[in-house]
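Participant: Could you look at this predicted model? Sequence included:
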Amino acid sequence: MKKSAAIIGGGVIGGGWAARFLLMGWDVRVFDPDPEAARKISEVLDNARRSLPGLSDVNLPAEGTLTFHDAMSDAVDGVAWIQESVPERLELKRKVYQTLQEHCSTDAIIGSSTSGFKPSELQGGAIRSEQIVVTHPFNPVYLLPLIELVPTDENPPEMVERAKAILTEIGMYPLHVRAEIDAHIADRFLEAVWREALWLIKDGIATTEEIDNSIRYGFGLRWAQMGLFETYRIAGGEAGMRHFIEQFGPCLSWPWTKLMDVPELTDGLIDQIADQSDDQSGHMSLRELERARDNNLVSILRGLKAQNFGAGALLNAQDARIGTPAVMPADPAGLVETARRAVPLDWTDYNGHMNEARYLQAFGDATDQFMEIIGCDAGYIANGGSYFTAETHIRHLHEVHAGMRIHIDTQVILGDGKKMHLFHRMMYDDTLLATGEHMLIHVSLETRRASKPAAHIAANLATIADAHAVLPLPEGAGKAVGAR
């Protein structure tokens, strides 16, 4: 049975939550009195559909159903999760909770996107305070995994664990903040940096663009994959964090910053900041800026994913949770599906379609999946046996664009002895996009020479090869590059 979530407030954050739940297979009900809510969420969802699926190398769950409701009572009826993302006014949030709890299930989790209020403040006056927790996200919610989960003693431990499980299920990282504190954890860091940036502008030291460049070209990239303390541990050299603190700790008493002294936001300072920001980014629309941001985040996150590090390790864990296991087909007579995925943003080139090298990667990934299906998995390879590709021929038949959901079907043309001859078809619905023909040789990783595969692999390969022998030879098989 498909799970459902309600989003109360469909602004930037609420829209991001809606996209995250929808694309992870949940049905989503939205309540927002704004007559433009449907349009705004639709635009956010378009961006999410274009970018989020490309973070996964497996097929995502079928997208849930999005509905809009005129009454909160209808939106929350029977849902498992309610995400409140209304404006940051405590009296408004408390009023919303009163209405929600009059109509929602008693075991529904009510999470608040608040960036500053403590959960005990939100729970004040609630019908069931134990239902309400802080679940503070970061924009864009559909790409960034961090959620600051802040409960109180009113929240039963089992409810907190259930909230963690749901957030993990939709690909988020729930950071359990064990003690209430204003602005939680992450926003306190951001506030400190923001205050210092205001002083640098006011004192004429730097412009908005120069400050942004100091972050995105320097420590921001380090923070993205190692955070603060792990970065500083490396800065301490072989002696580690202790040496770093001994060397740089005294700097904390030097008058480097004005973190405790905030400049007055006068009209002049506000104009100065706004004008500099317009000079920096005013040539791009909001949606263009969002797309540039999404492109960059996907590239960074996929790079981290390849290293299985930082947020990339979370993405790999999510793929492992939702991916289809590699098993021998129940009926080997048909083509074997070896890939089903969305085309990532970073697979496209200057022509706006998939780079030719990515066709090879997609077919290579399909080959790897087929190897796992017949038993040539990581354990087998670790024990010294594998297949090496000896020859490849790829035909590019149609353009492939970012966000397209492709699948690859594989036919075994030969599976005998040391040889494995595969023919892959890349499809978009019923359209043939490309074909990849590959001859592989089984090798011993110890001698790096051709060798016979293990008996179970040979038997599995022969089973599929024999079943595929009655299939017609695919169009394009055996062809070489040249004039037609």
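Facilitator: Arrived safely. Since this is a predicted model, take the numbers as computed values, not measurements.
Participant: hey, let's count contacts and neighbours off CA atoms from now on
Facilitator: Fine.
Participant: how far out from the middle of the chain is the strand ranked longest in the chain?
Facilitator: Scanning the chain for the longest strand, with DSSP state E as the assignment, gives strand 431-444. Relative to its parent chain, strand 431-444 has a centroid offset of 29 Å by Cα atoms, centre = their mean, to the nearest Å.
Participant: Which other helices and strands does the helix or strand following it contact?
Facilitator: As assigned by DSSP states H and E, the chain's next helix or strand after strand 431-444 is strand 449-450. For strand 449-450, the helices and strands in contact under the criterion 3 or more Cα pairs under 8 Å, 6 or more residues apart in numbering; DSSP states H and E are strand 431-444.
Participant: Which strands or helices does the strand it packs on pack on?
Facilitator: The contact analysis (3+ Cα pairs under 8 Å, 6+ apart) places strand 431-444 against strand 385-396, strand 419-428, strand 449-450.
Participant: Show me the contact partners of that strand.
Facilitator: Taking Cα atoms under 8 Å, 6 or more residues apart in numbering as the criterion, the residues outside strand 431-444 that touch it are 360, 363, 384-400, 418-427, 449-453, 476-478.
Participant: got it, and stretch 1-13?
Facilitator: 14, 17-18, 21, 25-32, 37, 40-41, 44, 72, 75-76, 78-86, 113, 137-141.
Participant: One more pass at 6 Å, please.
Facilitator: Applying Cα atoms under 6 Å, 6 or more residues apart in numbering, the external contacts of stretch 1-13 come out as 26-32, 37, 75-76, 79-86.
Participant: Put this next to the previous one:
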Amino acid sequence: MTRKATIIGGGVIGGGWAARFLLNGWDVAVFDPDPQAERKINEVLANARRALPSLSDVPMPPEGKLTFADTMAEAVEGSEYVQESVSERIELKHKVYAQLQQANPGILIGSSTSGFKASDLQQGSPAPENIIVAHPFNPVYLLPLSEVSGSPKNTAETVEKTVQIMKDIGMFPLVIRHEIDAFLGNRFLEAVWREALWMLKDGVATTEEIDESIRMGFGLRWGQMGLFETYRIAGGEAGMRHFMAQFGPALKWPWTKLMDVPEFNDELVDLVANQSDAQSGMYGIRELERIRDQNLVGFLRSLKDSNWGAGKVLREHDERRRDAWQASLPAIASGPSADPLVMAHLQVLPGWIDYNGHMTESRYLFAASETCDAFLRLIGADMDYVAGGHSYYTAESHIMHLDEAKLGDRLTGTVQVLGHDEKRLHLFFRIMKGDVAVATVEQMLLHVDMKAGKAVAAPAKILNIVGPIAEAHKGLEKPAAVGRYVGQRKG
């Protein structure tokens, strides 16, 4: 049964939440009186569709259904969860909760608030236990952190339900131990923001120079190791105690102005806005979002490969969805046929094109390899399996180039199982641009004992997954390219 979430407020954050739920298979109803809300959310969703599938090594679930409701009561009907993302005005949030709880008093409401405590949000509510903070970071559809913060009025069951919903959509729910204004992440950001504004006002640096100091230096470290683990390394072999002894005295030095803020006036606004326009004004907001998303995908994929930080969250989400997918295999196999499995989502990048502006030959094979690797992970022949001494080796490949792919094109890799036995996998890959196949690859793989250097039978745990897929694919039409030799005429 498809699950449903309601999004109240269709701005940048609300749109990100809608995309996160939709792409994880939930139906989503949105309420926002802004006449531009539908356009804005669909633009955010378009960016999410480009980015989020690139982080997954398991087929994405069918996208949920997106609807726009005329009333809150209509939006919340049939939902198990509401994410409130309206403006940071406490009186507006109270008004929204009153209307939501009038329509459905038992509904769980998570707030995207950047700073209000749950106890602030719950004031005047007839069911305060059902209102809790679930604070994300932008872009919501890529960054996994959700700060979950409740009050004494929230039961342990409410907190756990919120945590589980966050996990179900691939988030990392960080439960805040004690109520605190702005939670954890925003308190760090506020400190850095205040110091940055002082440096601007005092003429020490420009917006671009401050950003360069972050993205060329400590920002890269923080993205993988945070603050304390980074400083532990800085302490060398003696560790954190040595670091504290070495740099502790600096806490008394007048390096920062964190206890003070520059006056907020038109002069400060103009200073920041004008420098920001000079730094980034040549890009539109959607273009900046796509650049940001592409960079984040690359960084997150690297973390995923090393099973570290946010990459570990992505792996765990894949594992949960892989388990659910594998549990559905008997039902897939019992039908007369099944579609080829969608295993990879790719985009043609600048380094992929040749002097003609088309995707270069090696990248067609790369796309098929990515599709094959994702399939092998799905059936259990992943890197942990390889570390154990066994793997599938490619014995033969036949590629056909059917159409052109150009810079920026979105590609999908599918796999059809043509046959298998204990030692062999006979697969057919299609690299698709929309509904058009730009290339096909027929491939034979052998299951190998790497230490012995010879083909051996695959274990039952792999064959038990491959078998139902192959059985389901028997009903598919045999591709015309199967068994062709190089230079064979068509027809």
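Facilitator: All right, it came through fine. Because the structure is predicted, anything quoted here is derived from the model rather than measured.
Participant: TM between them?
Facilitator: Aligned and superposed, the two chains score 0.87 in TM-score terms (TM-score structural alignment, normalised by the length of structure 1); 478 aligned residues with a Cα RMSD of 3.5 Å.
Participant: three-state assignment of residue 326 of structure 1?
Facilitator: coil (DSSP: H, G, I helix; E, B strand; the rest coil).
Participant: ok, it to residue 373 of structure 1 distance?
Facilitator: 5 Å (Cα to Cα, to the nearest Å).
Participant: Mutual contacts of the two, please.
Facilitator: With contacts taken as Cα under 6 Å, 6+ apart, residue 326 of structure 1 and residue 373 have no neighbour in common.
Participant: Give me the more crowded residue out of those two.
Facilitator: Between residue 326 of structure 1 and residue 373, counted using other Cα atoms under 10 Å, residue 373 has the larger neighbour count: 20 against 15.
Participant: wouldn't that one be in contact with residue 327 here?
Facilitator: Yes. Taking contacts as Cα atoms under 6 Å, residue 373 of structure 1 lies within contact range of residue 327: 4.9 Å.
Participant: What sits closest to residue 406 of structure 1 if chain neighbours are left out?
Facilitator: Nearest non-adjacent residue to residue 406 of structure 1, counting by Cα to Cα, 6 or more residues apart in numbering: residue 428, 4.9 Å away.
Participant: ok, how many other residues are close to the one you found?
Facilitator: 16.
Participant: Same check on residue 368 of structure 2?
Facilitator: 27.
Participant: which non-adjacent residue is nearest the most centrally placed residue in structure 2?
Facilitator: The residue lying closest to the centre of structure 2 (Cα atoms, centre = their mean) is residue 142, at 3.4 Å. Of all residues beyond its chain neighbours, the one nearest residue 142 of structure 2 is residue 52 (6.2 Å), with distances taken as Cα to Cα, 6+ apart.
Participant: State the three-state secondary structure for the one you found.
Facilitator: Quick answer, by three-state DSSP: residue 52 of structure 2 is helix.
Participant: that older thread, what about the residue nearest to the centre of structure 2, distance to residue 55 of structure 2?
Facilitator: From residue 142 of structure 2 over to residue 55 of structure 2 the distance is 9 Å, taken as Cα to Cα.
Participant: what does residue 22 of structure 2 align to in structure 1?
Facilitator: In structure 1, the residue paired with residue 22 of structure 2 is residue 22, using TM-score structural alignment.
Participant: Compute the distance between that match and residue 116 of structure 1, please.
Facilitator: 26 Å.
Participant: who has more neighbours, those two?
Facilitator: For residue 22 of structure 1 versus residue 116, neighbours defined as other Cα under 10 Å are more numerous around residue 22 (26 against 16).
Participant: so what corresponds to residue 314 of structure 2 in structure 1?
Facilitator: Counting by TM-score structural alignment, the partner of residue 314 of structure 2 is residue 315.
Participant: Its match - how many residues pack around it?
Facilitator: So residue 315 of structure 1, with other Cα under 10 Å, has 24 neighbours.
Participant: what about it, which helix or strand?
Facilitator: Per DSSP H and E: helix 311-322 holds residue 315 of structure 1.
Participant: following that helix, which helix or strand shows up next?
Facilitator: strand 336-342.
Participant: Helices of the stretch 151-300 of structure 2, start to end?
Facilitator: 156-168, 185-201, 207-213, 219-225, 228-234, 239-247, 266-280, 285-305 (DSSP state H, counting those that start in this stretch).
Participant: Tell me which of those helices sits nearest to residue 125 of structure 2.
Facilitator: For the helices of the stretch 151-300 of structure 2, proximity to residue 125 of structure 2 was assessed by Cα to Cα; helix 156-168 is nearest, at 15.7 Å.
Participant: From residue 320 of structure 2, how far off is residue 380 of structure 2?
Facilitator: Applying Cα to Cα to residue 380 of structure 2 and residue 320 of structure 2 gives a distance of 13 Å.
Participant: So these two - more neighbours on which side?
Facilitator: Counting neighbours by other Cα under 10 Å for residue 380 of structure 2 and for residue 320 shows that residue 380 has the greater number, 17 against 14.
Participant: Now do the SS call for the residue nearest to the more buried one when sequence neighbours are not counted.
Facilitator: Once flanking residues are discounted, residue 380 of structure 2 sits nearest to residue 462: 6.0 Å by Cα to Cα, 6+ apart. Using three-state DSSP, the secondary structure recorded for residue 462 of structure 2 is helix.
Participant: ok now do the residue lying closest to residue 306 of structure 1 once chain neighbours are set aside, which residues does it touch?
Facilitator: Of all residues not flanking residue 306 of structure 1 in the chain, residue 312 sits nearest, at 7.1 Å (Cα to Cα, 6+ apart). Residue 312 of structure 1 sits next to 301, 304-305 when contact means Cα under 6 Å, 6+ apart.
Participant: who wins for most neighbours among these?
Facilitator: The member of the contacts of residue 312 of structure 1 that has the most neighbours, counting by other Cα under 10 Å, is residue 301 with 23 neighbours.
Participant: That one and residue 166 of structure 1, how far apart?
Facilitator: Relative to residue 166 of structure 1, residue 301 of structure 1 is positioned 22 Å away (Cα to Cα).
Participant: Show me which positions of stretch 262-282 of structure 1 end up buried.
Facilitator: Residues of stretch 262-282 of structure 1 classed as buried by neighbour count (16 or more other Cα atoms under 10 Å): 269, 272-273, 276.
Participant: swap that for stretch 303-322 of structure 1, sorry
Facilitator: 304-305, 309-319, 322.
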